[in-house]
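Asker: Okay, predicted coordinates and the sequence, questions at the end:
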Amino acid sequence: MLRTPDATASLRRATIHDVPSIVELLTDDPLGAGRDGAEGAEGLQTYVRAFEAIDADAAHLLLVAESDGMVVATMQLTFIPGLARRGALRAQIEAVRVHADLRSSGLGRAMFTWAIAEAKRRGCGLVQLTSDKQRPEAHRFYSGLGFIASHEGFKLAL
C-alpha cells in the first residue's frame, strides 16, 4: 500500500487487463500523445504484445498503482545485469506516469521509494532512468529524489 498525505493506492504487478489504462496514462500529455496511443482493440495489439513480452521476462516488472478500483499510475522496473561497475546489477525505471488528478500528491514519490527499495532488495548497485529533455518538471522531481543527471543519452529511431 502506498500512502501519502493526499492519496492512497495499492501497487501491484500489471495484468493484461490493465493495458488500456496504462496506454491512457502514457498518452496523457502532449509528448506522450504524440508518440503513443491506440484506436480500438486493434490499435492496442502492439501494446498487448509488448505487455506479454514484459510479463514473461523475470527481469521486467510492470507495475500499476490502483485507487478505488482505477489505475492511477504506472511504471516499469527492469533489472539489467552487466559487467561494468564490477558486475553490478542495475535497475532501470521507465514509463513513469501518474494520473493528472494525482500529480503532486506524493504518489510518484511513494512509487519511486518502493522501486528503489525493491532494487536494493534485489542487490542492485545502481538505479537509473532516462527522461525526455522536454520534461523539465520531471527532471526537478528526479533531482529532488537524489538522482543526478550524470550522463548524456543518445537514441537512434529505427
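Answerer: Yep, it's here.

Asker: CA atoms for contacts and neighbours, from now on please.
Answerer: Fine.

Asker: list the contacts for residue 88?
Answerer: By CA atoms under 8 Å, 6 or more residues apart in numbering, the contact set of residue 88 is 81, 82, 124, 125, 126.

Asker: ok, and here's another one to check against it:
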Amino acid sequence: MQTKIQFRTATENDLDSIVAMLADDVLGSKRERYEQPLPDSYINAFKAIKSDPNNELVVACNSIEVIGVLQITFTPYMTHQGGWRATIEGVRTSASVRGKGVGSELIKWAILRAEERGCHLVQLTTDKTRPDALKFYERLGFKATHEGLKLKL
C-alpha cells in the first residue's frame, strides 16, 4: 500500500463505514444489518465499547477514508500469574484494499497496542469456514494452539 495508513480510535461518525465493512463478506452478509439508518444496536454497542477502558474500536484510514477496523479487548486473567490478554475481534478491511497489506498493518498495530498495555498474550479466533483467514493469521505469527468452542444464545 503506497498511502501511509493511520490508526485511530473510531468515532460514531465512522459507524457507517465500519458496519459496511462488517457486512461485506460471505459470513457478515448473513449476520449484519447494513441499512440506513443503522440499527440502534450498532450505536448502543459503539457507546458501550467507548465507555469501557478495556475495549477499543480502532479504524485504519488512508488520507480520505476508513479502510479497516478491528476491536481489541484487554482482559485480566487469574492464570499466567494474573496477566493480561488482548483479544482481537471483528477484523475487516475495505474490499478496495484487500490483499494490499492493510490487514497485516492493522494486526501488527494491534499487537503493539497489546504490548503497550502490558499484555502477555494476543488471541483471536477465525471462523473454520475461512481457511484463507487462518493462513493470514499464521503468516503473522499466530498459532492454532487451542480448540475454541462457542455456544450461541
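Answerer: The structure has been received and is ready for your questions. What you see is a predicted model, and the numbers here were worked out from it, not measured in a lab.

Asker: aligned partner of residue 142 of the first structure in the second structure?
Answerer: Alignment note (TM-score structural alignment): residue 142 of the first structure maps to residue 137 of the second structure.

Asker: for its match, helix, strand, or coil?
Answerer: helix (DSSP: H, G, I helix; E, B strand; the rest coil).

Asker: wait, what's in contact with it?
Answerer: Listed by CA under 8 Å, 6+ apart, the contact partners of residue 137 of the second structure are residue 143.

Asker: roughly how far apart are it and residue 40 of the second structure?
Answerer: For residue 137 of the second structure, the distance to residue 40 of the second structure equals 32 Å [CA to CA, to the nearest Å].

Asker: Residue 88 of the second structure - that's part of a strand, no?
Answerer: Yes - using three-state DSSP, the assignment for residue 88 of the second structure is a strand.

Asker: In the first structure, what range does the helix or strand hosting residue 15 of the second structure match?
Answerer: Counting by DSSP states H and E, the element that carries residue 15 of the second structure is helix 15-23. Across the first structure, the stretch matching helix 15-23 of the second structure (TM-score structural alignment) is residues 19-27.

Asker: that older thread, filter the contacts of residue 88 of the first structure down to the buried ones.
Answerer: Neighbour counting by 16 or more other CA atoms under 10 Å classes residue 124 among the contacts of residue 88 of the first structure as buried.

Asker: Spatially nearest residue to the residue most central in space within the first structure, not counting backbone neighbours?
Answerer: Residue closest to the mean C-alpha point of the first structure, counted by CA atoms, centre = their mean, is residue 75 at 2.1 Å. Once flanking residues are discounted, residue 75 of the first structure sits nearest to residue 96: 4.3 Å by CA to CA, 6 or more residues apart in numbering.

Asker: corresponding residue for residue 65 of the second structure in the first structure?
Answerer: Under the alignment (TM-score structural alignment), residue 65 of the second structure maps onto residue 70 of the first structure.

Asker: Report the distance from the top helix by length along the first structure to the chain centre.
Answerer: In the first structure, with assignment by DSSP state H, the single longest helix is helix 107-121. Between the centre of helix 107-121 of the first structure and the centre of its chain there are 11 Å (CA atoms, centre = their mean, to the nearest Å).

Asker: Give the next helix or strand downstream of that helix.
Answerer: strand 124-129.
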